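Trainee: using only what follows, build the 3D model:
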Amino acid sequence: MVRLLIVTDAWHPQVNGVVRSLERVGQHLSGRGYDVHYLTPDAFWTMPLPTYPEIRLSLATRAAVSEHIVRAAPDYIHIATEGPLGLAARHACLALDLTFSTSYHTRFPEYVAARLPVPLEWSYAYLRWFHEAAAVTMAPTPSAIDDLRMHGFSRLALWSRGVDTSRFAPGPKSCFAGLPGPHMLYVGRVAVEKNIEAFLQLDLPGTKIVVGDGPQREQLERNYSEAVFLGKKTGSDLTALYQSADVFVFPSRTDTFGNVLIEALACGVPVAAYPVMGPRDVLTDPASGALDEDLGRAVTRALGLSRLAAYKHSLNFTWDRAADQFAANLHPAAAPLRIVA
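Mentor: Reported below is the predicted structural model:
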């Protein structure tokens, strides 16, 4: 049996696209005969990330991570994140002369710049240094690959995402009774980099509904009392909220993909978004969503689109296809790394 070790700083109790993507690809590869192991902060002492207590930063030493890798004896190693655990695994693999792949999930430089006066190029310099040691760096969309190339990255490959259609599917409107329509829904982390205020500031009839939690929630609830904030939802509760929406609004300008986009589409909900990385790669069929620099205009157009067309477009995103891409990008850990730009 082929042994795959995935190293990730992002893990439960976090609820985000990185965790879901790593879990889903692991499940699909396990069904194909891979013996998938995860090295996560759960294996070490951790500390909470300031302003994000649900994110636990690993305090693992390089020696401890190296010991885990040697004990796992993997045929393939994938380092999924650039945090403390990923950094320790990178050093360990280089010391052990093991080849590994990496992935790029988050526009970390833009996220940092939204909070701190750190120049984008400083953050991109760290990311280039981190990923240049990998045999290949996987990115979720063609736009993300183009953007990384523009910032000096090489050896890039596509690893897209899928949607679980057994969980996310069209259904009846069972929520929002008594709230004036149309019902405009946002799902995701409630944080400054998600640009949620651009959604909440729209002067449109209906009700704006925010599902999710995060450091900006208290401030937004205070400033936009007319909006409905429901907190974090999962399972069938989340599915019912998607199914009950008339339009899904995705105001982020910094996401590399946006798993929530295809979850909404799978529930038959047209999407409104800016024409930026992520949405422009997902909403390639104009019948499924509207892209516009005027987000209000995008919402108005999306409200007139077919729910059936949105659902049909979601079927292009399967975890089987994503797992195929991921597996094809892996490099044997014991093979010498021959870097070809």
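Trainee: C-alpha from now on. contacts and neighbour counts both.
Mentor: Will do.
Trainee: what is the burial count for His12?
Mentor: Close neighbours of His12, defined as other C-alpha atoms under 10 Å, add up to 15.
Trainee: now the terminal residues of stretch 274-284, how far apart.
Mentor: 13 Å (C-alpha to C-alpha, to the nearest Å).
Trainee: show me where the stretch 1-150 of the chain has helices.
Mentor: Along the stretch 1-150 of the chain, counting by DSSP state H, counting those that start in this stretch, helices occupy 17-30, 62-72, 84-95, 108-113, 120-131, 142-150.
Trainee: out of those helices, which gets nearest to Lys233?
Mentor: helix 17-30 (14.4 Å; C-alpha to C-alpha).
Trainee: re the thing from before, export the helices of the stretch 1-150 of the chain to CSV and tack on mean neighbour count and distance to Lys173?
Mentor: Below are the helices of the stretch 1-150 of the chain laid out as CSV (neighbours: other C-alpha atoms under 10 Å; distance: least, C-alpha to C-alpha, whole Å):
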stretch, mean neighbour count, distance to Lys173
helix 17-30, 19, 25
helix 62-72, 16, 47
helix 84-95, 21, 42
helix 108-113, 17, 35
helix 120-131, 15, 43
helix 142-150, 17, 34
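Trainee: which of the ones you listed sits closest to Gln201?
Mentor: Minimum separation from Gln201 across those (C-alpha to C-alpha) falls at helix 108-113, 21.3 Å.
Trainee: output the helices of the stretch 1-150 of the chain as TSV; include the columns distance to Asp324.
Mentor: Shown next, in TSV, are the helices of the stretch 1-150 of the chain (distance: least, C-alpha to C-alpha, whole Å):
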stretch	distance to Asp324
helix 17-30	9
helix 62-72	23
helix 84-95	23
helix 108-113	26
helix 120-131	22
helix 142-150	17
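Trainee: need the helices for the stretch 201-341 of the chain, in chain order.
Mentor: 217-223, 235-244, 259-266, 279-282, 295-302, 307-314, 319-329.
Trainee: now render these as a markdown table, adding distance to Ala63 and mean neighbour count.
Mentor: Shown next, in a markdown table, are these (distance: least, C-alpha to C-alpha, whole Å; neighbours: other C-alpha atoms under 10 Å):
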| stretch | distance to Ala63 | mean neighbour count |
| --- | --- | --- |
| helix 217-223 | 39 | 13 |
| helix 235-244 | 39 | 19 |
| helix 259-266 | 35 | 27 |
| helix 279-282 | 40 | 22 |
| helix 295-302 | 49 | 20 |
| helix 307-314 | 44 | 21 |
| helix 319-329 | 27 | 18 |
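Trainee: here is a second sequence; please produce its structure as well for comparison:
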Amino acid sequence: MRILLATDAWEPQVNGVVTTLRRTIEECEKLGHEFHIIDYNQFKTVSWPDYPEVKLALGCYEEVREIILDYEPDAIHIATEGFVGMAARRVCQEFKLPFTTSYHTKFPEYVSARLPIPLSVGYAFMRWFHKPSGRVMVATPTLQKDLESRGFTNISPWTRGVDTVTFRPNLEPIFGDLPRPIMTYIGRVAVEKNIEAFLKLDLPGTKVIVGKGPQLEELKAKYPEVVFTGPRFGEDLARSYADSDVFVFPSLTDTFGLVITEAMAAGTPVAAFPAHGPIDLIPGSGAGAINDDLKVAIEEALQIDRKAVRAYAEKFSWPECAAEFIRNLEPYPEPAKTKLWTKLRQLPRKIRRKKTNAA
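Mentor: Below you'll find the model as predicted:
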């Protein structure tokens, strides 16, 4: 298929959404599918006020419309709810093109953590955005149930994978002689990640934060005893996972948490709250512990067999993630609607022919 992907999250950003999209595209291309990506880099942008890595594409509707009509896609997927995503949604609505969406981020919680905007307003926007979608792809059953309870429809599962080659046990240590146990958080250093719930705990050993973000300087000043390494990539990132005694995931706003499976692939047990992501990944896995008391979860995780943790991570597959994504791209799967799907899918070609003839 010729697949058009519209996203406000893309390289050089480093986050779970970008990793998921990039790895999914790589695996889909191995199956013979073709992608055209519309992302914020193609337009004039401004930065989110307190988060310069997040870019907002301005005045992109007309260009997005031209790209979609020129590409003549067989399927359209809108990955994010930002300005690029809204422009693509508007084009699909205007020309009655079927499309799918995915729910990667708890956007209402993300915004409410920064601005005085009630969650109800955020979820009203998200329902509006995703309502016309043929399928809303979500990573976990718990998130699906939560969204359905909030009035979302057409929800389908879309699993995640993990790179078990890059992230692996028994790598060269990277934390030197830091007192053990080493308890590590890896990811964006931002208020919505709830990192202070981890840093304020009275624990033996060393707390390590790997990453950058808008809250970094504040936390460094407030917790001088914590080791802040800054961001790490490639082999250094893999070594950071593997040399940790426990991986701490305090977030309450993630929908999956790819860092959880990356840590598990390194053989490092995970401690977390019973929130979206951890509550689907950890219970019964033998690879971590969840508890409303994060300190208890950390203490329990430290007792887990690291070989069992690695074995659990090996169950996650990027090829299966890609296969599920492709299955979900057909918003009208019922045989009775096949003709409607074909008709709508051919609409861009008809529009292009009319434009050419008019010229």
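Trainee: what's the TM-score here?
Mentor: Once superposed, chain against chain, the TM-score is 0.96 (TM-score structural alignment, normalised by the length of the first structure); 336 aligned residues with a C-alpha RMSD of 1.3 Å.
Trainee: thinking again about what came up before, Pro180 of the first structure: which of the helices of the stretch 201-341 of the first structure is closest?
Mentor: Short answer: helix 235-244, nearest of those by C-alpha to C-alpha, at 12.7 Å.
Trainee: rewinding a little: out of the helices of the stretch 1-150 of the first structure, which is closest to Asp164 of the first structure?
Mentor: In terms of C-alpha to C-alpha, the element of the helices of the stretch 1-150 of the first structure nearest to Asp164 of the first structure is helix 17-30, at 8.8 Å.
Trainee: now the closest one on the second structure. Mean distance?
Mentor: With mean C-alpha distance after the TM-score superposition for the first structure, helix 17-30 of the first structure departs from the second structure by a mean of 0.3 Å once superposed.
Trainee: picking that back up, Met184 of the first structure is nearest to which of the helices of the stretch 1-150 of the first structure?
Mentor: Closest of these to Met184 of the first structure is helix 17-30, at 21.2 Å (criterion: C-alpha to C-alpha).
Trainee: figure out which of the helices of the stretch 1-150 of the first structure is closest to Leu179 of the first structure.
Mentor: Leu179 of the first structure lies closest, by C-alpha to C-alpha, to one member of the helices of the stretch 1-150 of the first structure: helix 17-30, at 29.1 Å.
Trainee: now do that closest one: which elements does it pack against?
Mentor: For helix 17-30 of the first structure, the elements it packs on are strand 34-39, helix 319-329, judged by 3 or more C-alpha pairs under 8 Å, 6 or more residues apart in numbering; DSSP states H and E.
Trainee: in JSON lines, list the ones you listed along with distance to Ala272 of the first structure.
Mentor: Shown next, in JSON lines, are these (distance: least, C-alpha to C-alpha, whole Å):
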{"stretch": "strand 34-39", "distance to Ala272 of the first structure": "35"}
{"stretch": "helix 319-329", "distance to Ala272 of the first structure": "24"}
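Trainee: and of the ones you listed, who's closest to Arg115 of the first structure?
Mentor: So among those, strand 34-39 is nearest, using C-alpha to C-alpha, at 28.8 Å.
Trainee: so which of the helices and strands packed on helix 17-30 of the first structure gets nearest Tyr311 of the first structure?
Mentor: helix 319-329 (16.0 Å).
Trainee: how about the helices of the stretch 201-341 of the first structure in a markdown table, adding distance to Leu158 of the first structure?
Mentor: Converted to a markdown table, these look like this (distance: least, C-alpha to C-alpha, whole Å):
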| stretch | distance to Leu158 of the first structure |
| --- | --- |
| helix 217-223 | 33 |
| helix 235-244 | 28 |
| helix 259-266 | 16 |
| helix 279-282 | 12 |
| helix 295-302 | 28 |
| helix 307-314 | 18 |
| helix 319-329 | 7 |
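Trainee: ok, which of these comes nearest Thr141 of the first structure?
Mentor: helix 279-282 (6.4 Å).
Trainee: list the contacts of that closest one.
Mentor: Thr141, Pro142, Ser143, Phe257, Gly258, Leu261, Ile262, Ala273, Leu291 (C-alpha atoms under 8 Å, 6 or more residues apart in numbering).
Trainee: same list, these, but as JSON lines with distance to His78 of the first structure please.
Mentor: Output for these, formatted as JSON lines (distance: C-alpha to C-alpha, whole Å):
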{"residue": "Thr141", "distance to His78 of the first structure": "18"}
{"residue": "Pro142", "distance to His78 of the first structure": "20"}
{"residue": "Ser143", "distance to His78 of the first structure": "22"}
{"residue": "Phe257", "distance to His78 of the first structure": "20"}
{"residue": "Gly258", "distance to His78 of the first structure": "21"}
{"residue": "Leu261", "distance to His78 of the first structure": "26"}
{"residue": "Ile262", "distance to His78 of the first structure": "25"}
{"residue": "Ala273", "distance to His78 of the first structure": "32"}
{"residue": "Leu291", "distance to His78 of the first structure": "34"}
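Trainee: to Leu230 of the first structure, which of the helices of the stretch 1-150 of the first structure lies closest?
Mentor: With distances scored as C-alpha to C-alpha, the stretch of the helices of the stretch 1-150 of the first structure nearest to Leu230 of the first structure is helix 17-30 (19.4 Å).
Trainee: name the residues that touch the closest one?
Mentor: Contacts for helix 17-30 of the first structure (C-alpha under 8 Å, 6+ apart): 10-12, 36, 105, 161, 258-260, 319-320, 322-323, 326-327.
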